[in-house]
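Trainee: Below: sequence and its predicted model.
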Amino acid sequence: MTLYEYKMLSEDEQYDTVFSKGKFLDIVIEGNSKYVLYALDKFFVEVIWDNEKDEIIGIGQFKEGDSLDKYSNVPKEI
């Protein structure tokens, strides 16, 4: 599945696909939000949770960039 094909799915189908076929990679907690990163074919899917309500509040897809950088342990300034 390509990133384009994934984006063409309904939101429910996107969640079903990432949870059934995605490979869990990492979690980052910032404030009241938890960002859960999955790999799916040749792109990444980020599921965003509200920690206080314990519910999903968003989903994003990307191949690279700032969204992926938050999962790196490398400091922005060395």
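Mentor: Looks like it came in fine. What you are looking at is a predicted structure, and each value in this text was computed from that prediction instead of being measured.
Trainee: hey, let's count contacts and neighbours off CA atoms from now on
Mentor: Noted.
Trainee: what ranges do the strands span in this protein?
Mentor: Listed from the start of the chain, the chain has strands (DSSP state E) covering 23-30, 33-40, 43-50, 55-62.
Trainee: let's bring in a second one:
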Amino acid sequence: MKLCDYKKLNEEDQYRILWEQGVLIDACMDGEVKKLLYAIDNFYVELWCHTVTNKILWKLSFKQGKLLEKYLDKYSVQIN
């Protein structure tokens, strides 16, 4: 699935694809918000969940850029 096809889906279908095909890549805590990064084919979905209420606060799909870089910056890679 391509990112543009995913974005054309209604919210319910986007979540269905996320739960069925998404692979959890990373998770981090920011206060009472858990930020989860999922990969689906060639794009990513960032999900923010409130830890107390377990409600989804925000969802954004993307391919690259600052949203992805904040996760990549957590891991150092050394090439010899």
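Mentor: Great, that's in hand. None of the values given here were measured: they were computed from a predicted structure.
Trainee: what TM-score do we get after superposing?
Mentor: The TM-score (TM-score structural alignment, normalised by the length of the first structure) is 0.86; 75 aligned residues with a Cα RMSD of 1.5 Å.
Trainee: returning to that earlier point: any chance of the strands of the first structure in CSV, with distance to D69 of the first structure and mean neighbour count too?
Mentor: Output for the strands of the first structure, formatted as CSV (distance: least, Cα to Cα, whole Å; neighbours: other Cα atoms under 10 Å):
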stretch, distance to D69 of the first structure, mean neighbour count
strand 23-30, 11, 13
strand 33-40, 11, 20
strand 43-50, 12, 20
strand 55-62, 11, 14
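Trainee: In CSV, list the ones you listed along with distance to Y15 of the first structure.
Mentor: CSV is the format used below for those (distance: least, Cα to Cα, whole Å):
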stretch, distance to Y15 of the first structure
strand 23-30, 13
strand 33-40, 11
strand 43-50, 9
strand 55-62, 8
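Trainee: remind me, longest helix of the first structure?
Mentor: Secondary structure assigned by DSSP state H gives helix 11-21 as the longest helix of the first structure.
Trainee: That one relative to strand 43-50, how many degrees between them?
Mentor: 110 degrees (axes from the mean of the first three to the mean of the last three Cα atoms, to 10 degrees).
Trainee: Return the set of buried residues in helix 11-21 of the first structure.
Mentor: Residues of helix 11-21 of the first structure classed as buried: 14-15, 18 (neighbour count, 16 or more other Cα atoms under 10 Å).
Trainee: Spatially central residue for the first structure, please.
Mentor: With distances taken as Cα atoms, centre = their mean, E46 lies nearest the centre of the first structure, 0.7 Å away.
Trainee: wait, what's in contact with it?
Mentor: E46 of the first structure makes contact with 35-38, 59-61, according to Cα atoms under 8 Å, 6 or more residues apart in numbering.
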